[in-house]
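**Q** whatever this is, show me its structure:
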Amino acid sequence: MASPRQRRPRKPLATIALLAVAILLTGCSSPSGSAGPGDPDPVAAASATKGSATKGSAGRSGESTPVYSYAKAVRETVWVDTGLDSDGDGTKDRVAVDIVRPREPADQGRKIPVIMEASPYYSCCGRGNEQQKKTYDADGRPTGFPLFYDNYFVPRGYAFVAVDLPGTGRSDGCTDAGGPVDIQSTKTVVDWLNGRAHAYTTHTGTTPAQATWTDGATGMIGKSWDGSIANGVAATGVQGLKTIVPISSISTWYDAYFSQGALLAGSAPTPAALIRTVETDATGVRCSAVNRPLGDAAAKSGDWSPMWAERDYLAHADKVRASVFIAHGLNDLTVRTKEFGAWWDALAKNGVARKIWLSQTGHVDPFDYRRTAWVDTLHQWFDHALLGYDNGIDRAPMADIERTPDHWTTDAVWPPKSTATTTLDPGRGTEAGVGTLGTDPGDGTGTFTDDPEVSEADWAAHVDEPTKAKSGFVTGTLAKPVRVSGAARVTVTATATTTSANLTAILVDLGPATVRDYRSENLGISTLTTKNCWGANTAQDSACYQKTVADTTHVTSTVLSRGWAALGTADSATKVRPLTPGKPYELTLTLGSTDHVVPAGHRLALVVAGSGKGLLYHGAERPTITLDLAHTSLRLPVVGQPNWPAT
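**A** Next up is the predicted model:
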């Protein structure tokens, strides 16, 4: 989820503090699909220009090209007054806003758009696969910006704006993990870019800083916590925010910590614990008033509360004016796929222009699994949204989906229009724990005992075996491929032997395949020592990044979707209640959104089990749970009309 580090959550998958190797940027290989090292040649670039990199050319076809000097770009910091006093020191918070922008447009009296990233990671933990941090000269002027956005887009006529979230980096105040302080502070930066807020040239000074160099058109981008802030700011409906690109990002923070009352492993136990990894208040005293409610009982119980409501961007999706380009890993166990699926559906309901990329990776940036295509697509997206170019990106396929490592397909609309819900019923098999899955009504019971030392990989690998830790239900061999697209739902009627119980439901593709190894330390990628370059360089800010390749593995079973719930939420979706042992409860688990093709010759399985290793935090109780199969079903979003085999 909103991890302080951006890769390698492998010890175990449940750990949020993603480990990283610090890598020095030393030189570049020959650039691939890039402007290459050094400043672009304005004359050569201008000769290839199809459309000027200025707002004045909005509506013309073409693309922005690197006609401006990156070496001579203006690099400055302003401090934006947020209007808040989150740390209670009697002084309004100011957030540090580091800016790099081409000098030439302002000198010529022309205004430019902004690409902005607001992050808590710039000074504590670093950004991207190589853990880059901001750097400054002796006078505090920004000299190095993480990631390629500045190197690539500034020569093309954009400003890049990097905002330290409150309480992090050089900003005042206290971050509140995607809450009102984070969102209001970042929104105020958009307001300042549009002439509606105040900023100053120094941290404590009174000399105003005005954004006279921009037309106010802003696009936000970011991964994990950063992208979550983009979602939240878009949900305010702020004017001037034209587009957002959330990568592996949160749409409602409750779902980053809980799934229907069940406490998810893979995150800091509370938002307060997450905050402590990024805030500059090392003692925690200055921001204790903000941190305390984010770590108290309300943050640990699984109950919905006002704290979670403040961090629920879905509730305000009807305010979104910006277009949205989502990228997410279908095997992301840090920010789980329910986050993008619910956001996508809410945006669709409200007619928001949108696009999506879904990879086989875990919590990984597209720059590190499909670099050339990502930079090209992002370039077109920003050119269209911020410069107004009619480059066709709005008419391109809506969805790009990775089917096998590095093999992608597209869909004009996602999910496809022919997607419909199919209901499959689990049935009792000939052995305990091994049942059928098909269109015939279910009967009998399935019983398992929660064993938190058994993983989802174990359940999937032994789905055909009578094991005590799960109940498995399997279709016959498929004669034709079946494409699952969207969020499945599993309704169970379950009886537990204890006063609390967790449930997990997973869908499994049973059959041989080569997939990205998302369980590996690098979550489906391998980082090479060679580099390629994406924009212009200075001595302090390289545009060259280590190449990556797919990290693959051969499997005989693939988990394609997951869902979790506390059985105690059966009577109330907002509160976890104690169970009465022996009493049946009906509960529907919503699984994470997915898009997966189960090939012909494979089988589809549903596994229902307990906590599972590395998936959920669990208590001391080890309930035995009995499923009433006559009142248990799977509702599956399937493209087309599959012919299910007889069971």
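
**Q** make it CA atoms for all contacts and neighbour counts henceforth
**A** OK.

**Q** residues contacting Phe382?
**A** By CA atoms under 8 Å, 6 or more residues apart in numbering, Phe382 lies in contact with Gly219, Thr243.

**Q** which residue is nearest the middle of this protein?
**A** Closest residue to the average C-alpha location of the chain: Ser248 at 1.4 Å, with CA atoms, centre = their mean.

**Q** residue boundaries of the helices in the stretch 1-150 of the chain?
**A** 42-47, 103-107, 149-153 (DSSP state H, counting those that start in this stretch).

**Q** in the second one, which residues are buried?
**A** So that's helix 103-107. Residues of helix 103-107 classed as buried: Arg103, Glu104, Pro105 (neighbour count, 16 or more other CA atoms under 10 Å).

**Q** cool, and the first one?
**A** For helix 42-47, the neighbour count (16+ other CA under 10 Å) marks Ala45, Ala46 as buried.

**Q** please give the structure of this sequence too, so both can be compared:
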Amino acid sequence: MNRLWIPVSGLFLFLSPPSKAAEVKIPVIEEGEAQIIKELEDSDYWIRHDLWVETEFDSDGDDMLDRMHVSVTRPTQTDTQSLKLPVIYNSSPYFAGTAGGDESYFWDPRQELGAEPPQRSAAPAVERKGTRPIISKRHVKDWLPRGFIVVHSSAPGTGLSQGCPTVGGNPEALAPKAVIDWLCGRGKGFTEPVGGEPVEAYWSSGKVGMTGTSYNGTIPLAAATTGVPGLEVIIPVAPNTSYYHYYRSNGLVRHPGGYLGEDIDVLYDFIHSGGDEQTQAYCDCNVRDELMQGNQDRATGDYNDFWQSRDYLNRIDGVNCAVLMAHAFNDWNVVPEHSIRIYQALRNNGVQAQLYMHQGGHGGPPPISMMNRWFTHYLYGEDNGVENDSKSWIVRENDEREKPTEYPDYPHPWAKDVLVYPVSGSPQRGRLQMVPIEEPSTETLVDNFSFSGESLAQAEFTDHRLIYTTPELSEAVHLSGTPRVKLRMACDRPAANLSVWLVSLPWNTKNNATITDNIITRGWADPQNTKSMRESEPLVPGQFYDVEFDLQPDDQVIAKGQQIGLMIFSSDRDYTLHPTPGTKLTIDLQQTHLSLPVVGGTLHFKPTNEAVQNE
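**A** Purely as a prediction, here's the structure:
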């Protein structure tokens, strides 16, 4: 029996779906896209019901397989016309509510490097929201009128789903796999979280696509790594593809933009909305306290097996569905490398993959038309040629997100690495030139987290950063790829933060300017990890070390008349830990350079009084 659950005084009743739904042809496809069908826009003729799907794991220690809470929204015609339709599936740990915006339970970043962090406060209880049978209404209005069924599920340990939140652990891949197995007739669904009557997805065609943004975009990739049959296509938007890359950078404790002091155990508390008091206590003890706090290592930031198990690049060989990655080059919450690294690995594995990137911040899905072509092709089998489209779609500066420019691939095939070298100038600005300096030269900066990176980049005179700029560009420069910095440095203490920004100068101070107008890209590293990401080695004060690392990938056109600046500093106020100010970093300029991925392979500068080679 099909059930439409309605809450009545704490009880749940079910009603039969409407019986007078018009007969319609589904789908209606024009120019390779599923069209909106007028008869499917009326929500009075949608069937909504929920159930629990049994998984293959027991993460909450109750000796029973965990069940995931699932909700379904489908056209009434799936019953009245016995239609079998493809599914758009969205899963999330956020649907039932979170711990909110109170950051009092975050870690205090005011911590000496290498020291054990101060204890953090307990998180507030999550106020659960939402009522059955609707888990979420996301994506329904976009896809149900076009002839798709929309399914939602709460992630393990959240809402009415059983289990523990593991934040990147195996259950977060196996839970959506179980739902897809059920949608394809292989799994078990029930009317209740314990016991209950069996429920079958008789209305599903057995073809599933997934999408979502941020954490909700991570889950489709997690499901895809299992290779589950029936998952035909995923469109992850700004997905977190590695929790180490989210909370660390090259051995350094580094917080996501806007969430200073967050770590993986904080995210656990933020989403843990499921379970009774006994289950929550079990999960807190075994997952948060023992597993996460016991392995996340905020003292050194080193890589370990715990972090390795939460990096989906290590499971990428399991992906066999089509993938449209979407991200932003100015996303400093989930930085762009998360999608770029996965896209490149998929392409290397021969998986059908394309990339959509824009110039904004966190989130931002591809145009609905692009998504439609993908879902229509892979879920309805329409031969619309989407698999032959350009591999890279990038929204150019000042263009609308709905109008990306297409390129053969990312990085741009014409991009070549161009090396530029610093020339002394502190505490003001030094120069970047195309040839190494001939004489030994060093410059020193003094760490002080009190100053933001933006203020340091704009300062005319300060000893808290070193900055080197090219002459003004005589032609616009198109950067496409991953800049890389190599520097030789010494420190007067055993540990130090190391931060590098690329900026476009002069700084845009107009009223409508944003920080992304001037920040090209950024990167962070721990000099203690030059030999190994898994084991820090204390610095010998005064000894020089070679440190080389990637900055975040980018695709940006730097306007004619601007200057490209390399800024080196220590603590990044909005991203790193805040040790006591005063640490001195000394940079050997003769052994330092920046590699820029320039389309065309040449930088052109306006003539200056200084002899600067540009060939």
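
**Q** returning to that earlier point: can I get the helices of the stretch 1-150 of structure 1 in a markdown table with distance to Met220 of structure 1?
**A** Converted to a markdown table, the helices of the stretch 1-150 of structure 1 look like this (distance: least, CA to CA, whole Å):
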| stretch | distance to Met220 of structure 1 |
| --- | --- |
| helix 42-47 | 26 |
| helix 103-107 | 21 |
| helix 149-153 | 11 |
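
**Q** Pro441 of structure 1 corresponds to which position in structure 2?
**A** Counting by TM-score structural alignment, Pro441 of structure 1 corresponds to Pro436 in structure 2.

**Q** ok, its match touching Leu594?
**A** No. With contact defined as CA atoms under 8 Å, Pro436 of structure 2 and Leu594 do not form a contacting pair (10.9 Å).

**Q** mutual contacts of the two, please.
**A** In terms of CA under 8 Å, 6+ apart, Pro436 of structure 2 and Leu594 are both contacted by the residues Val420, Tyr421.

**Q** Gly435 of structure 1 - how many residues pack around it?
**A** By other CA atoms under 10 Å, the residues close to Gly435 of structure 1 number 29.

**Q** looking at this, it is in a strand?
**A** Yes. Under DSSP: H, G, I helix; E, B strand; the rest coil, Gly435 of structure 1 sits within a strand.

**Q** assign a three-state SS to the residue of structure 1 most remote from its centre, would you?
**A** The outermost residue of structure 1, judged against the average C-alpha position, is Thr430 (42.0 Å), by CA atoms, centre = their mean. Following three-state DSSP, we place Thr430 of structure 1 in the strand state.

**Q** ok, it to Phe473 of structure 1 distance?
**A** Going from Thr430 of structure 1 to Phe473 of structure 1 by CA to CA, to the nearest Å gives 11 Å.

**Q** repeat for Thr553 of structure 1
**A** Taking CA to CA as the measure, Thr553 of structure 1 falls 25 Å from Phe473 of structure 1.

**Q** those two: which has the busier surroundings?
**A** The neighbour count for Thr553 of structure 1 versus Phe473, taken as other CA under 10 Å, is higher for Phe473 (26 against 15).

**Q** in structure 2, what sits opposite Thr218 of structure 1 in the alignment?
**A** By TM-score structural alignment, Thr218 of structure 1 lines up with Val208.

**Q** is that match in contact with Pro86, as I believe?
**A** Yes. At 5.9 Å, Val208 of structure 2 and Pro86 qualify as touching, with contact defined as CA under 8 Å.

**Q** quick check: neighbours shared by those two?
**A** Contacts common to Val208 of structure 2 and Pro86, judged by CA under 8 Å, 6+ apart, are Leu379.

**Q** the more surrounded of the two?
**A** Comparing Val208 of structure 2 with Pro86 by other CA under 10 Å, the one with more neighbours is Val208, at 27 against 24.

**Q** contacting residues around that one?
**A** Pro86, Val87, Ile88, Tyr89, Ile180, Leu183, Gly230, Leu231, Glu232, Val233, Leu379.

**Q** you'd agree it is in a helix?
**A** No. Judged by three-state DSSP, Val208 of structure 2 forms no part of a helix; its state is strand.

**Q** contacts only, for the closest residue to Asp85 of structure 1 other than its chain neighbours.
**A** Spatial nearest neighbour of Asp85 of structure 1, chain neighbours left out: Lys92 (4.7 Å); criterion: CA to CA, 6 or more residues apart in numbering. Each residue near Lys92 of structure 1 by CA under 8 Å, 6+ apart is listed here: Asp81, Thr82, Gly83, Leu84, Asp85.

**Q** which among the residues you listed count as buried?
**A** Neighbour-count burial (16+ other CA under 10 Å) applied to the contacts of Lys92 of structure 1 gives Asp81, Thr82, Leu84, Asp85.

**Q** what's the third one aligned with over in structure 2?
**A** Structural correspondence for Leu84 of structure 1 with respect to structure 2 (TM-score structural alignment): Phe57.

**Q** any idea how far Ile316 of structure 2 is from its match?
**A** In terms of CA to CA, Phe57 of structure 2 sits 21 Å off from Ile316 of structure 2.

**Q** quick check: the gap between the residue mapped onto Ser536 of structure 2 from structure 1 and Ala272 of structure 1.
**A** Counting by TM-score structural alignment, Ser536 of structure 2 corresponds to Val576 in structure 1. Taking CA to CA as the measure, Val576 of structure 1 falls 21 Å from Ala272 of structure 1.
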